[in-house]
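Chemist: Sharing a model that was predicted from the sequence below.
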Amino acid sequence: MYIKEIKLINFRNYEELKIDFSNNVNIIMGNNAQGKTNLIESIYLSGFGKSFRTSKENDIININKDFLFVRITFVKKNRENTIEYKIINNKKKEIKINNNSIKKISDLLGIINIVIFSPDDLKLIKNSPLERRKFIDRELSQMNNAYCKNLIEYHKILNHRNKLLKQIFFNNKLKDTLDIWNKKLVEIGIVIIIKRREFIKNLSSISNKIHKNITNNLENLSIIYEPNIKSSLSNNNKNIEIEFSELLTKNIEVDIKRGYTSIGPHRDDISFFINDIDVKKYGSQGQQRTSVLSLKLSEIELIYNETKEYPILLLDDVMSELDINRQNDLVKTLNKVQTIITTTDVNNIHINNINKSTLFKVDSGKIVKI
């Protein structure tokens, strides 16, 4: 899988851009605030239907413009495809896959597979559980469309239950209707738990192999699922159902006082251990970075195992954050995947075959091939 061409109109600081990519390594070089990350953002937008930098769609439209257009032409399973993303009059949004409009963002996920690695990802271990759940849900959603739909349904049910909890606080008679939402939450929640458990198990296995190679077999990396419902770690789904239901009932009064649901997979987390030592609490900065690097490289292999094609790898100004050894470990994957790298200085990238890469220079929303 690789991107052939991208066309932008009024996207951030790009009034109009058309660029052809190599199916190997592409390096986008330029000073800060010239549009490097904007280009990465437009590719991410095409894969996930939203930005990784803002939740406000107006932020991605060029100043004083009311129209935005992004078109990605890519090859998947030896067939050329297109994804188009439009915003008209700052409000109306339209997404097309091969000229066919889609109604839901969930229909877009998995059409083009993307792995993104940015400086913020290096903080993933120390970030909040919410960020780690977002990582899990993003990767599972692009590999498994059914998971995405179940996740959307789960959060709809969760929102209904939370609204009801707030209403019950003022009208206790409504408590009898809570059981309906409890059953729905458990039914969909179990499906999410099972998928996460399997995903994290596979993620841990692949990450550990990669981590061993990086550390010359000196360190074992384990990624541990930390579910909000402890029986989620077992393979007995009936036990999960029983515990989930019992905990929802047990915590009703607490949930009513707080106005939100305290039990369920929306409270899950993952932890990282190197040789049985908690990396978040006791790992060095180098160990934390190597763990995240192993995690990102395992994403590539997981997607390949699921789809039989390697994803597109986006490296947004991350190479300067890694030392030479970690860069080399990352670079080992570049012969497998199309890679788009942004950097302020090509000297920050210690790639042996740098001369074989396609190099672009970006300046004030203009890109030229060097």
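Modeler: Cool, the structure landed. Residues are numbered from 1 along each chain as shown.
Chemist: going forward, measure contacts between C-alpha atoms and count neighbours the same way
Modeler: OK.
Chemist: measure the residue nearest to the spatial centre of the chain to residue 116 for me?
Modeler: For the chain, residue 138 is the residue whose C-alpha lies nearest the centre (C-alpha atoms, centre = their mean; 3.9 Å). For residue 138, the distance to residue 116 (C-alpha to C-alpha, to the nearest Å) stands at 11 Å.
Chemist: same question, residue 75
Modeler: Counting by C-alpha to C-alpha, the gap from residue 75 to residue 116 is 19 Å.
Chemist: If we ignore the residues flanking it in sequence, what's nearest residue 271?
Modeler: residue 224 (5.2 Å; C-alpha to C-alpha, 6 or more residues apart in numbering).
Chemist: Just confirm the one you found is within a strand.
Modeler: Yes: judged by DSSP: H, G, I helix; E, B strand; the rest coil, residue 224 forms part of a strand.
Chemist: Was I right to think it contacts residue 205?
Modeler: No: with contact defined as C-alpha atoms under 8 Å, residue 224 does not reach residue 205; the gap is 10.6 Å.
Chemist: was I right about residue 85 contacting residue 71?
Modeler: Yes: Residue 85 is within contact range of residue 71, at 6.5 Å (criterion: C-alpha under 8 Å).
Chemist: quick one, helices of the chain?
Modeler: Ranges of helices in the chain, per DSSP state H, are 36-48, 129-143, 145-170, 178-214, 237-250, 252-258, 279-282, 285-307, 324-331.
Chemist: tally of neighbours for the spatially closest residue to residue 50 that is not a sequence neighbour?
Modeler: The shortest distance from residue 50 to any non-neighbouring residue, by C-alpha to C-alpha, 6+ apart, is to residue 44 (7.5 Å). With neighbours defined by other C-alpha atoms under 10 Å, the count for residue 44 comes to 20.
Chemist: Second structure for comparison follows:
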Amino acid sequence: MILKMLSLINYKNFESINFEFDDKINCFVGDNGVGKTNILDAIYHLSFGKSYFNPITRQNIKHDADFFVVEGIYEKANREEKVLVSAKRNQKKVIKRNAKAYETFSEHIGFLPLVIISPADRDLITDGSDTRRKFIDGVISQSDRSYLTTLLKYSKVVSQRNSLLKYFAANNTFDSITLDIYNQQLHELGTFVYQKRATFLEIFIPIFIERYAAISSGEEKVSLSYQSKLSENDLLILLEQNLAKDRILQYTSVGIHKDDLSFEINEYPIKKFGSQGQQKSFLIALKLAQFDFIKKQSKVHPLLLLDDIFDKLDEKRVEHIIKLVGDQNFGQLFISDTHADRTENVVKKISQSYKIIRLT
């Protein structure tokens, strides 16, 4: 899959701009604040129907404008595909494929597989479990439509159960029959999601460890583990065991919406004991493993976006990463950097065609 052309109108800092891309490597270079990351975000927007950096739609519209349009022309499976995302202030966003609008955005997820590596990924280490769950869910959803559908249904039932718990507290009442219906639904949907996550991580973790070893020359030992109460007990039993607690808290305190990933380096939490370079290497290995998994599942080379890849990494690790992504196992790359000479010196070492796009 190749992104041939990109057009932006009133997107973030761009009023109107068009790009034509090389089939292999495209480098956006320029000073901070010229919009390099915004272009990568526009490409992400076309794959996921939302911004990677700011999910609030109106804040992606250029100041003093009333709308934005992002359009991409792709080559996929030997045919041209046009994808357009547009939004007007105070109106619902629209995603179109070949001029036909999607009824639901979830139908589009996975059609244009993409992986982004950005300094913002550090949230995976520093933030709460919700961020790490979103990472797992995002990887699986790109190649498994049933997973995303089930996850959305599960989230809706959790909200309904939480509303019921609040109703019980506000009205000093209790209805076990209605609660049991929600519990059964959560059990069925949640068990499906748990099993999908567990199966995914069995495949994903060895790939991740191998990718980290390649980046770090095998100098550090890293681990990744899945933490879920469902590994200890059936969700239906867990919900019953935590009912008294849930009634006090007025929300559902157990389930797959509380799962987490544990990140460790040399058997210690990387959040506390990993250097900035080690943390960034860990995150890059996660994303490259994500790329490998999606490519295997979808039989398509995802687009790979490298935002500010050189930040906080020593030259040795950068060389390893560029060699990794420069081989034939990767498809089209998009790189942003503030130093044009540094970027060109690195990509010249890869036996692939490239294009340097200078922004001012």
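Modeler: Here it is on my side, so go on. As the structure is a computational prediction, the values presented were derived from the model and not from experiment.
Chemist: quick revisit: quick one, which of the helices of the first structure is nearest to residue 368 of the first structure?
Modeler: Of all the helices of the first structure, helix 36-48 sits nearest to residue 368 of the first structure, with 12.4 Å by C-alpha to C-alpha.
Chemist: Show me what that closest one is in contact with.
Modeler: The contact list for helix 36-48 of the first structure, computed with C-alpha atoms under 8 Å, 6 or more residues apart in numbering, reads 11-13, 28-30, 50-53, 70-72, 83-85, 105, 108-114, 116, 314, 316, 342-343, 362.
Chemist: that older thread, quick one: closest of the helices of the first structure to residue 268 of the first structure.
Modeler: helix 129-143 (7.0 Å).
Chemist: Mind listing residues that contact the closest one?
Modeler: Against helix 129-143 of the first structure from outside (C-alpha under 8 Å, 6+ apart): 109-111, 113, 124-125, 147-148, 196, 199, 266-270, 299, 303, 306-307.
Chemist: give me that answer again for 6 Å
Modeler: 109, 110, 147, 148, 269 (C-alpha atoms under 6 Å, 6 or more residues apart in numbering).
Chemist: same thing with stretch 248-261 of the first structure?
Modeler: By C-alpha under 6 Å, 6+ apart, stretch 248-261 of the first structure touches 162, 165, 166, 169.
Chemist: how distant is it from the center of its chain?
Modeler: 30 Å (C-alpha atoms, centre = their mean, to the nearest Å).
Chemist: The second structure: matching residues for that one?
Modeler: Counting by TM-score structural alignment, stretch 248-261 of the first structure pairs with residues 239-252 of the second structure.
Chemist: Quote the end-to-end distance of that stretch.
Modeler: Stretch 239-252 of the second structure end-to-end distance (C-alpha to C-alpha) = 8 Å.
Chemist: Next, the buried residues of it.
Modeler: Residues of stretch 239-252 of the second structure classed as buried by neighbour count (16 or more other C-alpha atoms under 10 Å): 239, 243, 246, 247, 250, 251, 252.
Chemist: swap in stretch 15-28 of the first structure?
Modeler: 15, 17, 21, 22, 23, 24, 25, 26, 27, 28.
Chemist: circling back to that earlier point, between the contacts of stretch 248-261 of the first structure, which sits nearest residue 288 of the first structure?
Modeler: residue 162 (35.8 Å).
Chemist: ok, that closest one - how many residues close by?
Modeler: Neighbours of residue 162 of the first structure using other C-alpha under 10 Å come to 21.
Chemist: Now the corresponding residue of the first structure for residue 301 of the second structure: closest residue in space, sequence neighbours ignored.
Modeler: If you follow residue 301 of the second structure across to the first structure using TM-score structural alignment, you land on residue 310. Nearest residue to residue 310 of the first structure in three dimensions, chain neighbours excluded: residue 304, at 4.9 Å (C-alpha to C-alpha, 6+ apart).
Chemist: Kindly report the same for residue 206 of the first structure.
Modeler: In space, residue 206 of the first structure is closest to residue 298, 5.6 Å off (C-alpha to C-alpha, 6+ apart).
Chemist: Likewise for residue 314 of the second structure?
Modeler: That would be residue 277: by C-alpha to C-alpha, 6+ apart, it lies 7.4 Å from residue 314 of the second structure.
Chemist: For the one you found, what is the corresponding residue in the first structure?
Modeler: In the first structure, residue 277 of the second structure lands on residue 286 (TM-score structural alignment).
Chemist: Count residues in the vicinity of that match, would you?
Modeler: Around residue 286 of the first structure there are 12 residues (other C-alpha under 10 Å).
Chemist: before we move on, what about residue 30 of the second structure?
Modeler: 18.
Chemist: Show me how far stretch 40-59 of the first structure is from its chain's centre.
Modeler: Here stretch 40-59 of the first structure is found 12 Å from its chain centre; the criterion is C-alpha atoms, centre = their mean.
Chemist: Could you tell me the end-to-end distance of it?
Modeler: 15 Å.
Chemist: What residues of it count as buried?
Modeler: For stretch 40-59 of the first structure, by 16+ other C-alpha under 10 Å, it's 40, 41, 42, 43, 44, 46, 47, 48, 49, 50, 51, 58.
Chemist: Can you find the partner of the fifth one in the second structure?
Modeler: In the second structure, the residue paired with residue 44 of the first structure is residue 44, using TM-score structural alignment.
Chemist: And its match, how close does it get to residue 238 of the second structure?
Modeler: 38 Å.
Chemist: Sketch out the strands for the stretch 1-150 of the second structure, chain order is fine.
Modeler: For the stretch 1-150 of the second structure, strands defined by DSSP state E, counting those that start in this stretch occupy the ranges 2-11, 14-20, 25-29, 67-76, 79-88, 94-97, 100-101, 114-117.
Chemist: would you list those strands in CSV and tack on distance to residue 284 of the second structure?
Modeler: Shown next, in CSV, are these (distance: least, C-alpha to C-alpha, whole Å):
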stretch, distance to residue 284 of the second structure
strand 2-11, 22
strand 14-20, 27
strand 25-29, 18
strand 67-76, 26
strand 79-88, 28
strand 94-97, 29
strand 100-101, 34
strand 114-117, 6
